[in-house]
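Visitor: the sequence and its predicted three-dimensional model are supplied below.
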Amino acid sequence: MTGPEDLQARAAAGDSRAFSQLMQGSKARLYRFVRRYVGDADEAYDLVQEAYAAAWLAIRRYDPARPFEAWLYRIAINKCRDWSRRRRVRRWLLSAGDLTTPEAMAVADGARDAGEALATAQALARLGQAIAALPPPLKEPLILTAIEERSQAETALMLGISVKTVETRVARARRRLADTLAGLEATD
């Protein structure tokens, strides 16, 4: 039986089977994290694939003394940040165009039909949108600790920040979410 340290060392040496085993053991958690980060299932799937591809290409730089999952999450977080930047640029470019053209009008807005969604589903959707709208320095530690149930120490390692910074950012994220959700309820 091979232990996780042996598997990590073999993967770091370029063993594709060991890397595949590490990937299988982490893919569900990584997908959930990325899905919550970007708010879109299809985009999350693509980003997870990009993260694994980037991890494999950089596997020789992986230090087996560090947890594989922390290293992998750093890569995935960077992929999510890149995705967010690209999305902002696309939004800006689209806003500069004529949105009254037939092509622009044919694009679905992705909004939920209020008639078919239950109140709880709407509340969850608002929460998901509020989380997705948080800036990355607040969103990342919040998702990792509150949703993924990672410890603050593990989150700090994944994000490359101190435990105290994780604690502070999570508290700020929760305050911002509470304010955002209270503002949304006031307008409903």
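Guide: Perfect, thanks for sending it. Since this is a predicted model, take the numbers as computed values, not measurements.

Visitor: make it CA atoms for all contacts and neighbour counts henceforth
Guide: Noted.

Visitor: who are the packing partners of the top helix by length along the chain?
Guide: Scanning the chain for the helix with the most residues, using DSSP state H, yields helix 68-96. In terms of contacts (3 or more Cα pairs under 8 Å, 6 or more residues apart in numbering; DSSP states H and E), helix 68-96 is packed against helix 16-38, helix 41-57, helix 152-159.

Visitor: list the buried residues in that helix.
Guide: Along helix 68-96, these residues count as buried under the neighbour rule (16 or more other Cα atoms under 10 Å): 68-77, 79-80, 83-84.

Visitor: now the element after it, going C-ward?
Guide: helix 102-105 (DSSP states H and E).

Visitor: contacts for the next helix or strand after that following helix?
Guide: Scanning forward in sequence from helix 102-105, with DSSP H and E defining helices and strands, the next element found is helix 119-133. Residues external to helix 119-133 that are found in contact with it (Cα atoms under 8 Å, 6 or more residues apart in numbering): 36-39, 139, 177, 180-181.

Visitor: among the helices and strands packed on helix 68-96, show me which one is buried the most.
Guide: helix 152-159 (a mean of 20; mean count of other Cα atoms under 10 Å).

Visitor: what residues are up against A153?
Guide: Listed by Cα under 8 Å, 6+ apart, the contact set of A153 reads 162-163.

Visitor: ok, it to L47 distance?
Guide: Per Cα to Cα, to the nearest Å, A153 is found 25 Å from L47.

Visitor: how about the helices and strands packed on helix 68-96, which one is nearest A186?
Guide: Among the helices and strands packed on helix 68-96, helix 16-38 comes nearest to A186, with 25.0 Å by Cα to Cα.

Visitor: what comes into contact with that closest one?
Guide: Taking Cα under 8 Å, 6+ apart as the criterion, the residues outside helix 16-38 that touch it are 7-8, 10-11, 41, 43-45, 47-48, 52, 56, 68-69, 73, 76-77, 80, 84, 128, 131-132, 139-140, 143-144, 148.

Visitor: A further structure is provided below for comparison with the first:
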Amino acid sequence: MQERHPLQTRAAHGDVVAFETLVGETKAGLYRFVRRYVGDADETYDLVQEAYAAAWLAIRRYDPERSFEAWLRTIAINKCRDWSRRRNIRRLFMGGADLQSAEALAVADDEVGAEDRYEAVEQAQRLHAAIAALPPKLKEPLLLTAIEERSHPEAAEILGLSVKAVEMRVARARQKLSQQFRAGLAD
């Protein structure tokens, strides 16, 4: 009888080549997920590296019958949560300065027709910032289902929630984003 997940099984037994292959298969998706979670490219790179390092250190506890990507997402979510807590503590001590604000990130563009591009970029930045500002319990299911296009049962497995809880949190996250954008239009 043939093994169902030979690459995952080899990785779970400490095979570096198998693990590196899995890293190669998952790194683009994991980067996108973490980038949407934290909203900062430099921080994203560091968090993705931390997630893979933690995965390698815990590889012997990985169950190859479970999705490697789901297991890795769980680790990445925990790294993102830790990062959020550290950032909140820094803000508390630094007086709330937000270096990721639209004002801090704005760059002048004198090119003809730049207004349209600037507006699109500004909207995308507002969306990234709004998603990054959501509480983790709303942000995580939203990113997994709406952005990563995972099913509610897959998101539930990754987050350790019921499918109904995922559905409810996604609906609340969308409602909160909608309220934020309506409030932004009223300004």
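Guide: Alright, I've got the coordinates. Values in this document were obtained by computation on a predicted structure and should not be read as measured data.

Visitor: can you give me the TM-score here?
Guide: The TM-score (TM-score structural alignment, normalised by the length of structure 2) is 0.88; 175 aligned residues with a Cα RMSD of 1.9 Å.

Visitor: before we move on, back to that, in a markdown table: the helices and strands packed on helix 68-96 of structure 1, plus distance to A173 of structure 1.
Guide: Putting the helices and strands packed on helix 68-96 of structure 1 into a markdown table (distance: least, Cα to Cα, whole Å) gives the following:
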| stretch | distance to A173 of structure 1 |
| --- | --- |
| helix 16-38 | 13 |
| helix 41-57 | 22 |
| helix 152-159 | 14 |
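
Visitor: isn't V166 of structure 2 up against A155?
Guide: Yes - in this structure, V166 of structure 2 is within contact of A155 by Cα atoms under 8 Å, at 7.0 Å.

Visitor: common neighbours of those two, please.
Guide: Residues touching both V166 of structure 2 and A155 (Cα under 8 Å, 6+ apart) are P141.

Visitor: to V89 of structure 1, which of the helices and strands packed on helix 68-96 of structure 1 lies closest?
Guide: Taking Cα to Cα as the criterion, helix 16-38 is the member of the helices and strands packed on helix 68-96 of structure 1 that comes nearest to V89 of structure 1, at 15.4 Å.

Visitor: any idea how far the alignment partner in structure 2 of G14 of structure 1 is from R4 of structure 2?
Guide: G14 of structure 1 maps onto G14 in structure 2, with residues paired by TM-score structural alignment. Here the criterion is Cα to Cα. By it, G14 of structure 2 lies 18 Å from R4 of structure 2.

Visitor: who has more neighbours, those two?
Guide: Looking at G14 of structure 2 and R4 with other Cα atoms under 10 Å, you find the greater number of neighbours at G14, namely 16 against 10.

Visitor: now the more buried one: how far from I59 of structure 2?
Guide: Looking at G14 of structure 2 against I59 of structure 2, where the rule is Cα to Cα, the gap reads 7 Å.

Visitor: can you check C80 of structure 2 too?
Guide: For C80 of structure 2, the distance to I59 of structure 2 under the criterion Cα to Cα works out to 19 Å.

Visitor: for A132 of structure 2, same thing?
Guide: Counting by Cα to Cα, the gap from A132 of structure 2 to I59 of structure 2 is 29 Å.

Visitor: verify the stated contact: R169 of structure 2 with L143.
Guide: No - assessed by Cα under 8 Å, R169 of structure 2 is found out of contact with L143, at 11.0 Å.

Visitor: which of the two has more neighbours?
Guide: In this view R169 of structure 2 and L143 are compared by other Cα under 10 Å, and L143 has more residues nearby, 21 against 18.

Visitor: that one: what secondary structure?
Guide: Under the three-state scheme (DSSP: H, G, I helix; E, B strand; the rest coil), the conformation of L143 of structure 2 reads as helix.

Visitor: ok, now which ones touch it?
Guide: Here L143 of structure 2 is in contact with 33, 36-37 (Cα under 8 Å, 6+ apart).

Visitor: could you check how far it is from S84 of structure 2?
Guide: For L143 of structure 2, the distance to S84 of structure 2 (Cα to Cα) stands at 16 Å.

Visitor: what do we get in structure 1 for W56 of structure 2?
Guide: For W56 of structure 2, the equivalent position in structure 1 is taken to be W56, counting by TM-score structural alignment.

Visitor: wait, what's in contact with that match?
Guide: When contacts are counted by Cα under 8 Å, 6+ apart, W56 of structure 1 touches F19.

Visitor: can we see that at 10 Å?
Guide: For W56 of structure 1, the residues meeting the contact criterion (Cα atoms under 10 Å, 6 or more residues apart in numbering) are 11-12, 14-16, 19-20, 23, 50, 62, 72.

Visitor: can you check E167 of structure 2 too?
Guide: E167 of structure 2 makes contact with 141-142, 145, 152-153, 155-156, according to Cα under 10 Å, 6+ apart.

Visitor: counterpart of it over in structure 1?
Guide: Going residue by residue (TM-score structural alignment), E167 of structure 2 aligns to E167.

Visitor: from G96 of structure 2, how far off is the residue lying closest to E154 of structure 2 once chain neighbours are set aside?
Guide: Counting by Cα to Cα, 6 or more residues apart in numbering, E154 of structure 2 lies nearest to A70, which is 7.9 Å off, once chain neighbours are set aside. For A70 of structure 2, the distance to G96 of structure 2 equals 34 Å [Cα to Cα].
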